[in-house]
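Enquirer: from the sequence below, what's the structure:
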Amino acid sequence: MARVGDEVSNKQVIFRDYVAGFPKESDMYLTTATIKLKVPQGSKAVLVKNVYLSCDPLMQFFMRDVEGPDGYNYYTPGSPIFGYGVGKVLDSGHPEFKAGDLVWGMTGWEEYSLITKTEGLIKIKHTDDVPLSYYTGILGMAGMTAYAGFYEVAAPKKGEYVFISAASGAVGQLIGQFAKLTGCYVVGSAGSKEKVDLLKNKLGFDEAFNYKEEHDLNAALKRCFPHGIDVYFEHVGGKLLDAVLLNMRHYGRIAVCGMISQYNLHEPEGIKNLMEIGFKWIRMQGYTHRNYYHLYPKFLDLVLPYIRQKKIVYVEDIAQGLESGPAALVGLFTGRNFGKQLVAVAPE
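Expert: This next block holds a predicted model:
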């Protein structure tokens, strides 16, 4: 068993070179380096052994040789990729973290990471009745994103009509359950029969449809929402957003978290129905979880009891071993995952 001060091997997923279009497994490769399990003297860094790594659509922006989302760093060819993850502190020069602490935040895709930018690192007050893996999703970035979008941005009310695209994903599945607990009528779209069944039979959505089987998205939405949509949680963009705009009710709200259908297009699709925003007095607002970190304790107070009471369920797709990471990450962009995609650094 490795101890603090030892020099050990460190398996890593390395970024090969900048990407144009959809990322491929070959844009990353596995290698083994060495690392000394000790924080340099005088440093406020934190050394962690990574346990779980989160696969998120945002990560593809870090692969581009262009300016991407504000406030993020980008991958350097020849260096490990990084993203949100869960780890155990082995050594620390930071006064807020000590050996043995569990944390979640930005970390490298490797067995051990020396984290020098600790601003977004959050200590986990873990209990055995909640899976540790949940801090890559429902209790981590995805959960905060869902919470902020639902309660702070769109704020649906009891009886309102709510539509969620990419509804079986890490964020969408949680938003749908928040909406049902609030007393809303909830419909989700997904990309397979299995995912539609998950939404209706396990997550409690009132209705769901497979967008790949719908030749007319406007007609599909009118079928599901004969009275129109009050709130739309946007994760897809493109033709679906255009159809949603036609079906929004007056004073509707659109919370924009992502537009995954547009991320890898050479030229993003134009939206034809934007005048609906003016005609119907619709509010459309973009957001990310990063604006709402100060609400994390309030978020935990809400969601932990729901999990323990089984009022909220969460579906995970766990890839086993760091070597399975590239395939798991790339699979996000073809809908291969079933629920929240994450990687167990060492097979469970």
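Enquirer: rest of the way, CA atoms for contacts and neighbours
Expert: OK.
Enquirer: separation between the residue most central in space within the chain and Phe333?
Expert: Note on the chain: the residue nearest the mean C-alpha position is Ala142, at 4.2 Å, using C-alpha atoms, centre = their mean. Taking C-alpha to C-alpha, to the nearest Å as the measure, Ala142 falls 17 Å from Phe333.
Enquirer: which residue is the nearest non-sequential neighbour of Lys98?
Expert: Excluding the flanking residues, the one nearest Lys98 by C-alpha to C-alpha, 6 or more residues apart in numbering is Ser92, at 5.6 Å.
Enquirer: typo on my end, it should be Asn50
Expert: Gly87 is the one closest to Asn50 (C-alpha to C-alpha, 6+ apart), at 4.1 Å.
Enquirer: now for that neighbour: which residues touch it?
Expert: By C-alpha atoms under 8 Å, 6 or more residues apart in numbering, the contact list for Gly87 reads Val48, Lys49, Asn50, Val51, Tyr52, Leu102, Val103, Trp104.
Enquirer: can you check my assumption that it lies in a helix?
Expert: No. Using DSSP: H, G, I helix; E, B strand; the rest coil, the secondary structure at Gly87 is strand, not a helix.
Enquirer: that one and Tyr29, how far apart?
Expert: 22 Å.
Enquirer: circling back to that earlier point, what does whatever helix or strand the residue nearest to the centre of the chain lives in rub up against?
Expert: Using DSSP states H and E, Ala142 sits within helix 141-147. The contact list for helix 141-147 (C-alpha under 8 Å, 6+ apart) reads 84, 135-138, 170-172, 174-175, 257, 288-289, 292-293, 296, 299.
Enquirer: please give the structure of this sequence too, so both can be compared:
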Amino acid sequence: MSTFKQIVLASRPKGAVVAGNFRLEDAPVPSLADGQVLVRNHYLSLDPYMRGRMEDAKSYSAPQVIGEVMIGGTVGEVVESKNPKFAVGDKVVGMLGWAEMGVSDGVMLRKVDTSHIPLSAYLGAVGMPGMTAWYGLTQIMQPKAGETIVVSAASGAVGSVVGQLAKLRGVRAVGIAGGPEKCAYVVNELGFDACIDYKAGNLIADLAAATPDGIDAIFENVGGEIFDACIARMNPFGRIALCGMIAGYNGEPMALNNVRTFLTMRLSLRGFIVAEHMDLWPEGLKELGTLVATGKLKFRESVAQGLASAPEAFIGLLKGKNFGKQLVKLV
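Expert: As a prediction, this is how the structure comes out:
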């Protein structure tokens, strides 16, 4: 193979993301310098944070550069190595972007064992989404046995893990998801105590029925009216882990209407970026990996086929069309 395919950011979105914001290109397979490895990517991870990176705005990291390969987590196999820490055939997880192949200096590359854990899981339950769930739950929400937590986007890659980890700690877990199929999965497969279908039109009443003792902690992925409804149900000294606000990722202004509750209930709200807490990743990944390997942590994947399908799969992700972790299969 002398060339491989990659997708670059062609233009910044004006409102909703469209396929024309991306461009599929052929690139030559590069020659390696000392210390580098060449990886054939097997799966690409699609995640909501990518929408924010497409904007030229102040944030926790630099914007995606126009004309360069779109950022993204990948898992694959080393096909050539000039780095003594990696051998041909090693399975690795990294950030090689929307591309069939990538070159790494090994710094952000991690070898993984696929004997008991599927390679794709290292982009989901045993990867960045799983760690996001683990960190938000254990470090910010810190629920005690018997307390009630609420998780929005509960059937997604992050929310599904939050609820399962909470149940293992003796916590009542209530999910919010879109549609009866997703809610049935959250309760019947993932083991949440209840799940509210926000599309059914009875959000406030259904939330009250599912949280009769109020809410002690929230894992927030969505924002908007769902977040407002949860805040209104919070108990004194409730904790909120703010992971995402996907309802406003296309530039719509988002108001927070129940701000007074933060005072009256003495709530704490903390946003977080899991990549800033790498010191805790070994602890979290050990628990997540053990749970997946032993079948105690379930996950579901939506898999698009081929790199060219990535833009439409990403647009679907932002609209909630995925079920579980959204991946693109490249091999």
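Enquirer: could I get the TM-score for this pair?
Expert: The TM-score (TM-score structural alignment, normalised by the length of structure 2) is 0.94; 331 aligned residues with a C-alpha RMSD of 1.8 Å.
Enquirer: circling back: quick check: the residue nearest to Asn50 of structure 1 vs Ala346 of structure 1, distance?
Expert: Distance, Gly87 of structure 1 to Ala346 of structure 1, using C-alpha to C-alpha: 12 Å.
Enquirer: which stretches of the stretch 201-331 of structure 2 form strands?
Expert: Remark: strands assigned in the stretch 201-331 of structure 2 by DSSP state E, counting those that start in this stretch are 215-220, 234-242, 268-271, 301-305, 325-329.
Enquirer: just say which of those strands is most tucked in.
Expert: The highest mean neighbour count among these, using mean count of other C-alpha atoms under 10 Å, belongs to strand 215-220: a mean of 27.
Enquirer: that strand - contacts with which helices or strands?
Expert: With contacts taken as 3 or more C-alpha pairs under 8 Å, 6 or more residues apart in numbering; DSSP states H and E, strand 215-220 of structure 2 sits against strand 148-152, helix 224-231, strand 234-242.
Enquirer: select, out of these, the one closest to Gly52 of structure 2.
Expert: Smallest distance to Gly52 of structure 2 across these (C-alpha to C-alpha): 15.2 Å, for strand 234-242.
Enquirer: in structure 1, what residues pair with that closest one?
Expert: Aligned by TM-score structural alignment, strand 234-242 of structure 2 falls on residues 248-256 of structure 1.
Enquirer: with structure 2 superposed, average distance for the matching stretch?
Expert: After superposition onto structure 2, stretch 248-256 of structure 1 lies on average 0.5 Å away from the residues it aligns with, using mean C-alpha distance after the TM-score superposition for structure 1.
Enquirer: off-centre distance for that stretch?
Expert: Relative to its chain's centre, stretch 248-256 of structure 1 lies at 23 Å (C-alpha atoms, centre = their mean, to the nearest Å).
Enquirer: then stretch 170-179 of structure 1?
Expert: Counting by C-alpha atoms, centre = their mean, stretch 170-179 of structure 1 comes out at 12 Å from the chain centroid.
Enquirer: which residues of structure 2 does it align to?
Expert: Stretch 170-179 of structure 1 corresponds to residues 157-166 in structure 2, going by TM-score structural alignment.
Enquirer: same deal with stretch 284-291 of structure 1?
Expert: The alignment of stretch 284-291 of structure 1 onto structure 2 (TM-score structural alignment) covers residues 269-276.
Enquirer: next one: stretch 141-151 of structure 1
Expert: Counting by TM-score structural alignment, stretch 141-151 of structure 1 falls onto residues 128-138 of structure 2.
Enquirer: can you lay out the strands of the stretch 201-331 of structure 2 as CSV showing distance to Trp98 of structure 2?
Expert: Converted to CSV, those look like this (distance: least, C-alpha to C-alpha, whole Å):
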stretch, distance to Trp98 of structure 2
strand 215-220, 27
strand 234-242, 27
strand 268-271, 27
strand 301-305, 13
strand 325-329, 9
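Enquirer: closest to Ala16 of structure 2 out of these?
Expert: When the strands of the stretch 201-331 of structure 2 are compared for distance to Ala16 of structure 2 using C-alpha to C-alpha, the nearest one is strand 325-329, at 18.6 Å.
Enquirer: show me what that closest one is packed up against.
Expert: With contacts taken as 3+ C-alpha pairs under 8 Å, 6+ apart, strand 325-329 of structure 2 sits against strand 37-45, strand 301-305, helix 310-318.
Enquirer: how big is the offset of that strand relative to structure 1?
Expert: Counting by mean C-alpha distance after the TM-score superposition for structure 1, strand 325-329 of structure 2 comes out at 0.5 Å.
Enquirer: out of the contacts of Gly87 of structure 1, who has the most neighbours?
Expert: Greatest neighbour count in the contacts of Gly87 of structure 1, by other C-alpha atoms under 10 Å, goes to Tyr52: 28 neighbours.
Enquirer: which position in structure 2 aligns with it?
Expert: When structure 2 is aligned by TM-score structural alignment, Tyr52 of structure 1 is paired with Tyr43.
Enquirer: in contact with that match, which residues?
Expert: Contacts for Tyr43 of structure 2 (C-alpha under 8 Å, 6+ apart) come out as Thr74, Val75, Gly76, Ser120, Leu327, Val328, Lys329, Leu330, Val331.
Enquirer: how close does the aligned partner of the third one in structure 1 sit to Glu119 of structure 1?
Expert: The reference is to Gly76 of structure 2. Using TM-score structural alignment, the partner of Gly76 of structure 2 in structure 1 is Gly87. Gly87 of structure 1 is 15 Å from Glu119 of structure 1, where distance means C-alpha to C-alpha.
Enquirer: re the thing from before, any buried residues in the match of stretch 141-151 of structure 1, and which?
Expert: Buried residues in stretch 128-138 of structure 2, counted by 16 or more other C-alpha atoms under 10 Å: Met128, Pro129, Gly130, Met131, Thr132, Ala133, Trp134, Tyr135, Gly136, Leu137.
Enquirer: so what's the residue count around the nearest residue to the last one once chain neighbours are set aside?
Expert: Distance criterion C-alpha to C-alpha, 6+ apart; nearest residue to Leu137 of structure 2, sequence neighbours excluded, is Val162 at 6.5 Å. Counted with other C-alpha under 10 Å, residues neighbouring Val162 of structure 2 total 30.
Enquirer: just the element for Val162 of structure 2, please.
Expert: Per DSSP H and E: Val162 of structure 2 is located in helix 159-168.
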